[in-house]
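*Asks:* Need coordinates for the following:
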Amino acid sequence: MGWQAERDKVVINVGGVRHETYRSTLQTLPGTRLAGLAEPGAAARFDYDPSAGEFFFDRHPAVFAYVLNYYRTGKLHCPADVCGPLFEEELAFWGIDETDVEACCWMNYRQHRDAEEALDSFESPEGPGPPEPAEPKRLCLEEGRPAGWWRRWRPKLWALFEDPYSSRMARYVAFASLFFILISITTFCLETHEAFNRVINKTETVPTANGTGATQVAVEVETEPFLTYVEGTCVVWFTFEFLMRVSFCPDKRDFVKSSLNIIDFVAILPFYLEVGLRGLSSKAAKDVLGFLRVVRFVRILRIFKLTRHFVGLRVLGHTLRASTNEFLLLVIFLALGVLIFATMIYYAERIGADPDDVTGSRHTYFKNIPIGFWWAVVTMTTLGYGDMYPMTWSGMLVGALCALAGVLTIAMPVPVIVNNFGMYYSLAMAKQKLPKKKNKHIPRPPQPGSPGYGPPGVGTPNPAT
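*Replies:* Down below sits the predicted model:
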């Protein structure tokens, strides 16, 4: 019996670490690489050492312990000290499906790869790559015709306005763009100050029914001209930058779909419309001009252009997108709390009220439930403006419960959002500070004849499906 057990044992050497198991254990997952070791003729198909009586694989030994434990217990766990992509590569080599990972380890297994997929834009700049190979010469082209300047200069000019880290000149362009953004935002704020606005009385002739004209004085507020000139200078720079980027972008479709590019266009357009309609005297032109002055607030959207120059702002955008479920959960919790406490405060304020005051207008602010929505939102978010407050002991009790519930409601999803931001920011900073590698070593996948694959001219078992 003992001789039979020894014969059923298999010794596997992975990265210098010996593991022993039974052939029956390896056969629990048919179709995988390890299951092939239990089949007849395995010594000829894999790297087998007859003197040591063991199979050798040049793979990660620590990860293999978890893989072998999966054959023994039927549960695949992910080591906490191993990066998710590394564990994924090992699973692919051994022919194990990644969906077999247990639920307790799934987040640890996926979080690094998900973060890297979302942070592709934070890769450390490698500078301009090697020139692309020229297109095959067509029959209609001359033999000695040199490559066009467009193919040579378009990537350089695109990087000049898009990637501040691509060159020293690109940094100067980024600093100039940042300067004009700050000047434009400052001008936008100063235009609303009364010290920079002048009240002008304009006399207009309005036609009457009898054919004569009546004189009418209109009062208008006009901004100081020098602020308009400063804003015009900024818009000229933004226009030049936008035209250069749209002209030299590698993909026009992706450029148009980008939210930042849409913001650039929307922030520039009202200025030119306002300048073009200012000289017209028709009523329709004045109405449109008045509307454009109202929608000047779109200029503040230029603040989002800073995301091109600051990694932290881009990380914040990724964090908000990655935390959509947490934000949705927070909104649902707040909506439920607002509805519950607005209803409770409405009825609580009527306990002990004057019977003659049927509507409750003389002793409480909460005349109906919709009014209580505002009070519940302010209380649950711990703002407490003080414009509405309960006046009865029962209403004060409801108010105290509402404040406590608001603190707990907001505190639950916030740590998840903070953790997402910390993870994204640390990965982004690591990629930004990663030293450049001109000749990066990329190992080839296992090929027939390699030590981790098997002897020359021998195939490999099919991976599990």
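*Asks:* hey, let's count contacts and neighbours off CA atoms from now on
*Replies:* Noted.
*Asks:* Please verify my assumption that residue 123 contacts residue 430.
*Replies:* No - judged on CA atoms under 8 Å, residue 123 makes no contact with residue 430 at a distance of 9.2 Å.
*Asks:* How much space separates residue 251 from residue 149?
*Replies:* 18 Å (CA to CA, to the nearest Å).
*Asks:* no, scratch that, I was asking about residue 324
*Replies:* 45 Å.
*Asks:* With neighbour numbers in mind, choose between the two.
*Replies:* Set residue 324 next to residue 149 and count neighbours by other CA atoms under 10 Å: residue 324 wins out with 12 against 8.
*Asks:* Could you also give me the structure for this second sequence? I'd like to compare it with the first:
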Amino acid sequence: MEKLCNMDRTNNLRINVGGTIFVCHSHIFKSFPESFLANLEKQEPNYKNDEYFFDRNPHIFAYILDGFRKGSIHLPKDVCGTTFKAEMEYWEVSKEHVAPCCWEALYKSDEDILTMQKLINDCEKNSSFLMMQQKDQSIRNRLWLFLDEPRSSKYAMAWAAFVSVLIVVSTLTEAMTSVPIFHVNYTESEQKIIKKASEFLNWDESSYEKMMTMKPQPYLKLADIVCHSIITLEFIITLVVCHNKMTYVFDFSRICLIIGYFSFWLKLILQLEEISLKSDIAIKMITVFAYLTVLKLARLFYLAKHIPAFYVIRLTMSSSKTELKILMAILAILICVFGTLIYYAEYPNSKISNVFIGMYWALITVTTVGYGDYTPQSVAGHVIAGACASCGVLILALPIGVIASSFYTFYNCNKYGTKHYDHIKVRHN
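*Replies:* As a prediction, the model looks like this:
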């Protein structure tokens, strides 16, 4: 039997798609000879009463049929690319016939699906998310959700807000201890300890005298201890009720947090034990623990954990590895080139005495920071500096724009996915 694409040019065909009648010449199917329509025969089961019937989407078929006429397919803006591809697969029309101007509309839905799949996979790995979907929960699970997942209940949200306030207050308290107005002088016994610590750290006389006046006010120290007591207790209870303790503990931020809190409490215990402070070993331990307490700043990740924007940023950075590699490569090339040029342009009458200092200057200039500690003096140096700053603005902005677009996609998918989940949750409840 003769195929439709080989029929006479004047032969008209009636194609009923979803109740909509399309009339066309059979010769137009020669445009895509591998397609389903080009290889139709009249013995097809869909052929009846001088027309073919297909229970498909007539709106999309109109664009596909128009593609047969023009030789290339153009996608409508109001149709999902995934749906359009499904129709093309049914009609056996290859994607190579899609016009270049419509490639984005055709493939963008694939990126959206991958984005949503990443969000779904991330949620499935979250034990708290899975527990929230369970109706019958043990006391341990309820306590875990209360401490780890603010969205599990109003009380959990209130507790998370309370802990967040404690973290902010504790951080501000520690910051206030560095302001001179909140300082008092050390006692004579404490001054001896500071003296031994200065000898251990090889401080000069000015640093030692400055440390002698940096004792924080007692009420600031008390407030810091109260905040740390509650936060540490919350961390211990969370660790006890956690189902997968290895995964929970061996997280980078939590490792830093454990070291920071451990150092804070050990330093406090040693400071309260006046007898132990007479030994050099105790002084050295207090000094080391004092520096390790800086790792307590990892608790700020607790705030980031419950803010959707930070969660989206993490996913964006994870999915933008290629763009970040491009950014680092461009940055390295610019630093090497302009760092070397500025060294030879300024040598020897400049503070830029070697290429590495020139690279440092190039890094600060390319990123448009400009500390001003190293500045060009010659005309050639000024020209190089201008070119370096211009390249930083123009070139570095390109991958950053792609990353920003990825963030926008993740943010929207997360926002609409959360609404969809909340809607399902309300229906099931």
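*Asks:* I'd like the TM-score for the two structures, please.
*Replies:* Taking TM-score structural alignment, normalised by the length of the second structure as the basis, the two superposed chains have a TM-score of 0.72; 391 aligned residues with a CA RMSD of 4.5 Å.
*Asks:* Report how many residues lie close to residue 86 of the second structure.
*Replies:* Around residue 86 of the second structure there are 11 residues (other CA under 10 Å).
*Asks:* who's in contact with the aligned partner of residue 163 of the second structure in the first structure?
*Replies:* The criterion is TM-score structural alignment: under it, residue 163 of the second structure has residue 177 as its aligned partner in the first structure. Residues counted as contacts of residue 177 of the first structure (CA atoms under 8 Å, 6 or more residues apart in numbering) are 237, 238.
*Asks:* do the same with residue 99 of the second structure
*Replies:* For residue 99 of the second structure, the contact set (CA under 8 Å, 6+ apart) comprises 72, 73, 74.
*Asks:* Quick one: which of those is the most crowded by neighbours?
*Replies:* Ranked by the number of neighbours (other CA under 10 Å), the contacts of residue 99 of the second structure place residue 73 first, at 22 neighbours.
*Asks:* measure that one to residue 95 of the second structure for me?
*Replies:* From residue 73 of the second structure to residue 95 of the second structure the distance is 9 Å (CA to CA).
*Asks:* can you map out the helices along the stretch 1-150 of the first structure?
*Replies:* 2-8, 23-26, 42-45, 61-73, 84-94, 103-118, 149-162 (DSSP state H, counting those that start in this stretch).
*Asks:* what about those helices, which gets the closest to residue 294 of the first structure?
*Replies:* Closest of the helices of the stretch 1-150 of the first structure to residue 294 of the first structure is helix 149-162, at 31.3 Å (criterion: CA to CA).
*Asks:* re earlier: TSV please, covering the helices of the stretch 1-150 of the first structure and showing distance to residue 423 of the first structure.
*Replies:* Below are the helices of the stretch 1-150 of the first structure laid out as TSV (distance: least, CA to CA, whole Å):
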stretch	distance to residue 423 of the first structure
helix 2-8	47
helix 23-26	38
helix 42-45	44
helix 61-73	24
helix 84-94	14
helix 103-118	8
helix 149-162	25
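*Asks:* Most tightly packed of the ones you listed?
*Replies:* helix 23-26 (a mean of 19; mean count of other CA atoms under 10 Å).
*Asks:* ok now that helix, how far from the chain's centre?
*Replies:* 46 Å (CA atoms, centre = their mean, to the nearest Å).
*Asks:* which secondary structure elements does it contact?
*Replies:* helix 61-73 (3 or more CA pairs under 8 Å, 6 or more residues apart in numbering; DSSP states H and E).
*Asks:* got the contact list for the most centrally placed residue in the first structure?
*Replies:* Centroid-nearest residue in the first structure: residue 318, 2.0 Å away (criterion: CA atoms, centre = their mean). Residue 318 of the first structure sits next to 118, 119, 424 when contact means CA under 8 Å, 6+ apart.
*Asks:* A helix includes the last one, no?
*Replies:* Yes - read with DSSP: H, G, I helix; E, B strand; the rest coil, residue 424 of the first structure is one of the residues of a helix.
*Asks:* Pull the contacting residues for it.
*Replies:* Each residue near residue 424 of the first structure by CA under 8 Å, 6+ apart is listed here: 115, 119, 315, 318, 319.
*Asks:* now with 10 Å?
*Replies:* Contact analysis of residue 424 of the first structure by CA atoms under 10 Å, 6 or more residues apart in numbering lists 112, 115-116, 118-119, 312, 314-316, 318-319, 322, 430.
*Asks:* Output the residues you listed as TSV; include the columns distance to residue 165 of the first structure.
*Replies:* Output for the contacts of residue 424 of the first structure, formatted as TSV (distance: CA to CA, whole Å):
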residue	distance to residue 165 of the first structure
112	25
115	22
116	20
118	20
119	17
312	15
314	15
315	17
316	20
318	21
319	23
322	26
430	15
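*Asks:* any idea which of these is closest to residue 54 of the first structure?
*Replies:* Taking those together and measuring to residue 54 of the first structure by CA to CA, the closest member is residue 112, at 34.8 Å.
*Asks:* Residue 338 of the first structure and residue 369 of the first structure, how far apart?
*Replies:* 10 Å.
*Asks:* next one: residue 217 of the first structure
*Replies:* Taken as CA to CA, the span from residue 217 of the first structure to residue 369 of the first structure is 47 Å.
*Asks:* repeat for residue 93 of the first structure
*Replies:* Distance of residue 93 of the first structure to residue 369 of the first structure, computed by CA to CA: 63 Å.
*Asks:* thinking again about what came up before, residue 217 and residue 369 of the first structure: which is more packed in?
*Replies:* residue 369 (16 against 11).
*Asks:* Tell me which residues touch that one, please.
*Replies:* 339, 341, 342, 343, 344, 345, 346, 347.
*Asks:* now for the third one: what does it line up with in the second structure?
*Replies:* Taking TM-score structural alignment for the superposition, residue 342 of the first structure sits opposite residue 339 in the second structure.
*Asks:* Mean deviation, the helix or strand encompassing the match of residue 163 of the second structure versus the second structure?
*Replies:* Element membership for residue 177 of the first structure (DSSP states H and E) is helix 168-190. Superposing on the second structure and averaging over aligned pairs (mean CA distance after the TM-score superposition for the first structure), helix 168-190 of the first structure comes out at 1.3 Å.
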